[in-house]
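*Asks:* okay, sequence plus prediction incoming.
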Amino acid sequence: MAPSPMPQLDPSKLKAFSNAAAGHDGVLSDPSGELLIKPCVDAEINFYQETLAKHPDFAELMPTYMGTLSLGAPKVPSDAHKPELSQQEKDQARLHGVKIASETAIVLENLEHGFKCPNVLDLKLGSMLYDPATTEPEKAARLDKVSQESTSGSLNFRVAGMKVWSPTKQDFDIYDKFYGRKFSAENVSEAYETFFAALFSSDIKGDDAVQLLETILAEVTKARHILEKAQSRMYSASVLIVCEGDTTALNSLLGAVGPSVPSGDERAPTAKELKRAEAEEEEDEEAEPVAFKVKMIDFAHAKWTEDGGRDENTIKGLKNVEQLLDGLIGKFD
């Protein structure tokens, strides 16, 4: 599987992407909002490229990868001339992590593009959050503490970030990484209920809500099944769920009916008309809004191995994500 065609991008026209539910600062977007430009380390580029070449089934679970873009060498001031961080910059680093100092970025599809009000849930997978072979002891100790004090340790996943559309405020409620760390295995289902609150609205039919949740569940299960047949290590990877948060828009998507069937006495279309209709249908498919997306993301510490066996660290997390989704479906009985 080859990367999708790389679009022409003017680095001077890129803008900061401020809609992420989690992740590092420094992510950019193109003017259309269709693409994300994410500063990254070589390991993540290599993982995308190897996955496209050798693991096409898993590549379908990843955001569409289009290549890399040079951003220019990052400006790193000397300690003597290093400016004092503003409180806003300190808060940003605290919530999203420091900006990756890299002159290279990967160009990916923006998974939020095409939604009216995209709710986003980032679930960080695994109880072991770092590669023990490459992580410094101080950082390892800090991540071990995060795991032990959160559902990462008990369920092999935790809520890393979330944003949910509020119809009352007409804006998003933002839930940062500290929100996710407060949950235990016994009450983390509350985060699911908050994220999928639109499905419990009187505007959404119960059967439609169940069908949507079951489809999302099936996508998570697909990811687990693929990893159960592979040899890999995906430390600190996430499963990202994007769902339409506007109930009117969501209801129209869930209740959409297929195209009407022409009556028997209609004139058969010519070959030229058929070709034009097919082209229009392809354009419509590209622009058609969707109710949800489920993708695996964050591969800075991911690799395919030849003799490492299954990645039980990640697989267990996916199983528990499935179990919580199944419990949410049960609330509609």
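*Replies:* Received, thanks.

*Asks:* when you work out contacts or count neighbours from here on, use the C-alpha atoms and nothing else.
*Replies:* Will do.

*Asks:* now the strands for the stretch 201-333 of the chain?
*Replies:* 232-234, 238-244, 292-297, 302-304 (DSSP state E, counting those that start in this stretch).

*Asks:* chain center to stretch 289-309, what's the gap?
*Replies:* Taking C-alpha atoms, centre = their mean, to the nearest Å, one finds stretch 289-309 lying 10 Å from the centre of the chain it belongs to.

*Asks:* quote the end-to-end distance of that stretch.
*Replies:* End-to-end distance for stretch 289-309: 39 Å, by C-alpha to C-alpha, to the nearest Å.

*Asks:* contacting residues around it?
*Replies:* 40-41, 43-44, 47, 61-63, 111, 114-115, 130-131, 216, 219-220, 230-244, 250, 253-254 (C-alpha atoms under 8 Å, 6 or more residues apart in numbering).

*Asks:* stretch 182-202 too?
*Replies:* Residues contacting stretch 182-202 (C-alpha under 8 Å, 6+ apart): 119-121, 150-151, 154-155, 159, 162-164, 180, 204, 206, 209, 245-247, 324-325, 328.

*Asks:* here's the one I want to compare it with:
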Amino acid sequence: MTTENIARSPQIGGHTDGVLATEDDMLLIKQALPVELQFYRAIAAASDPQITALRPWIPRFLGTLTLQGEIDPDAPTSETNIPVKPLSESSSSRNDNKDEFGFSLVLENLTHPFSKPNILDIKLGTVLYDENAPPDKVARMIKTAETTTTLRTGMRLTAFQVYDNASGDPVLTPKTYGKSISAEQLPEGFERFFPVAGTQGLPAPLLLQILELLREDVQDIRDVLADIELRMIGASLLILYESDAARAEEGIKWMLRDPDEDEQESEDEDEDDEEEDGPPRPYDVRLIDFAHTRFTAGKGPDDGVLLGLDTILDQLDRRMAAVRSI
């Protein structure tokens, strides 16, 4: 893999330590924790149809890199020499030139296709601690689950951003919001992330189309996970959609186009002409953060994660009903 440079990459709802991005913003370089790397490799190598069905719903995994030293803007890049820039300023100020990152995952950057992405990270599951966690962390995570929406609903809203139509800047809602609301207040949270046209938000008909398509994908993810025996501790569902109305509408029209018309048009064109890829999709939804995800043969699916996805489906239904009534 050849890149020009690696720079900072912000994350919504997750840790930023060790997360880098290529200069073209198409790829993320993320510290590879052993369990997460094992998970990505297992998915990539799997032949079991139940496991391969998960591939479309996780970020595309392009392999690993070993990132060493500090960034050198004047150094040439090659497949084996990529200047790197640590995400934190404290890291970039170090002078020990040690390999701080070790093996790193190379993943697609899910935000890249979007002009102004609205982004929501939803923590899944009722259990927040790994089987190897120390007792003090277990106690802390149990309390967090009990005092937030996690234990009751199997999900918790973490940080999210929604672009302001007037300023053109993203407005961040911090993780403290998701920890502070009750299960009964979840509709308010989904309304904040899926607002209807105003200072923030898409026109109601356009937002409704995105919500309907998004719900179908979340249902597909739920169906896939119901057939896989694993435990997803700390994993999230990441939802993105385009806040630029014109761009979102163009993407929707392309997704909902008549494939028969496309086939007829292609027959009328020269066979050597390259087929247009079309505009970017107006939304995306993926599972992310697998640092504590393991396959658990004989133990069935993760009921806590399935509960969380059921809650999300219910909240999407509620939001669609509210948008239809406008």
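*Replies:* Received the coordinates, thanks. Computed from a prediction, not measured in an experiment: that's the story for all the values here.

*Asks:* distance of the residue nearest the centre of structure 2 relative to residue 103 of structure 2?
*Replies:* The centroid of structure 2 falls nearest to residue 238 when counting by C-alpha atoms, centre = their mean (3.3 Å). Counting by C-alpha to C-alpha, the separation of residue 238 of structure 2 from residue 103 of structure 2 is 24 Å.

*Asks:* mark which of the contacts of stretch 289-309 of structure 1 are buried, thanks.
*Replies:* By neighbour count, with 16 or more other C-alpha atoms under 10 Å, those hold 40-41, 44, 47, 61-63, 111, 114-115, 130, 216, 219-220, 230-244, 250, 253-254 as buried.

*Asks:* so residue 326 of structure 1 touches residue 216, yeah?
*Replies:* No - counting by C-alpha atoms under 8 Å, residue 326 of structure 1 does not reach residue 216; the two are 10.2 Å apart.

*Asks:* near the closest residue to residue 104 of structure 1 other than its chain neighbours, how many other residues are there?
*Replies:* Once flanking residues are discounted, residue 104 of structure 1 sits nearest to residue 70: 4.7 Å by C-alpha to C-alpha, 6 or more residues apart in numbering. The tally of other residues near residue 70 of structure 1 (other C-alpha atoms under 10 Å) stands at 12.

*Asks:* quick one: map residue 70 of structure 1 onto structure 2.
*Replies:* With TM-score structural alignment as the criterion, residue 70 of structure 1 lines up with residue 66 in structure 2.

*Asks:* can I take it that its match is in a strand?
*Replies:* Yes - checked against DSSP: H, G, I helix; E, B strand; the rest coil, residue 66 of structure 2 lies within a strand.

*Asks:* what's the match for the residue nearest to the centre of structure 2 in structure 1?
*Replies:* Taking TM-score structural alignment for the superposition, residue 238 of structure 2 sits opposite residue 240 in structure 1.

*Asks:* from residue 29 of structure 1, how far off is the residue nearest to residue 104 of structure 1?
*Replies:* Per C-alpha to C-alpha, residue 70 of structure 1 is found 14 Å from residue 29 of structure 1.

*Asks:* can you give me the helices for the stretch 101-250 of structure 1?
*Replies:* Secondary structure of the stretch 101-250 of structure 1 (DSSP state H, counting those that start in this stretch): helices located at 137-148, 151-155, 177-181, 189-195, 206-228, 247-254.

*Asks:* list the contacts for the match of residue 70 of structure 1?
*Replies:* Residues in contact with residue 66 of structure 2, defined by C-alpha under 8 Å, 6+ apart, are 101-104.

*Asks:* would TSV of those with distance to residue 5 of structure 2 and neighbour count be doable?
*Replies:* Converted to TSV, the contacts of residue 66 of structure 2 look like this (distance: C-alpha to C-alpha, whole Å; neighbours: other C-alpha atoms under 10 Å):
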residue	distance to residue 5 of structure 2	neighbour count
101	16	19
102	18	15
103	18	20
104	15	21
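
*Asks:* so which of these persist in structure 1?
*Replies:* Shared with structure 1 under both residues aligned by TM-score structural alignment, their matches' C-alpha atoms under 8 Å, the contacts from these are 102-104.

*Asks:* hey, which of the helices of the stretch 101-250 of structure 1 is tucked in deepest?
*Replies:* helix 151-155 (a mean of 23; mean count of other C-alpha atoms under 10 Å).

*Asks:* tell me which residues are up against that one.
*Replies:* With C-alpha under 8 Å, 6+ apart as the contact definition, helix 151-155 of structure 1 has outside contacts at 124-128, 146-148, 157-158, 181, 183-185, 188, 316-317, 320.

*Asks:* in PyMOL, how would I select the buried members of those?
*Replies:* Buried members of the contacts of helix 151-155 of structure 1 can be picked out in PyMOL with the line below, counting by 16+ other C-alpha under 10 Å:
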select buried, resi 124+125+126+127+128+146+147+157+158+181+183+184+188+316+317+320
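
*Asks:* residue 165 of structure 2 pairs with which position in structure 1?
*Replies:* Checking TM-score structural alignment: residue 165 of structure 2 goes with residue 167.

*Asks:* wait, residue 190 of structure 2
*Replies:* By TM-score structural alignment, residue 190 of structure 2 lines up with residue 192.

*Asks:* same thing with residue 221 of structure 2?
*Replies:* Matched to structure 1 by TM-score structural alignment, residue 221 of structure 2 sits across from residue 223.

*Asks:* do the same with residue 310 of structure 2
*Replies:* Matched by TM-score structural alignment, residue 310 of structure 2 corresponds to residue 319 in structure 1.

*Asks:* where's its match relative to residue 245 of structure 1, distance?
*Replies:* Distance check for residue 319 of structure 1 against residue 245 of structure 1: by C-alpha to C-alpha, it reads 25 Å.

*Asks:* the two: who's more crowded?
*Replies:* In terms of neighbours (other C-alpha under 10 Å), residue 245 is the more surrounded of residue 319 of structure 1 and residue 245; the figures are 27 against 17.

*Asks:* noted, bye for now.
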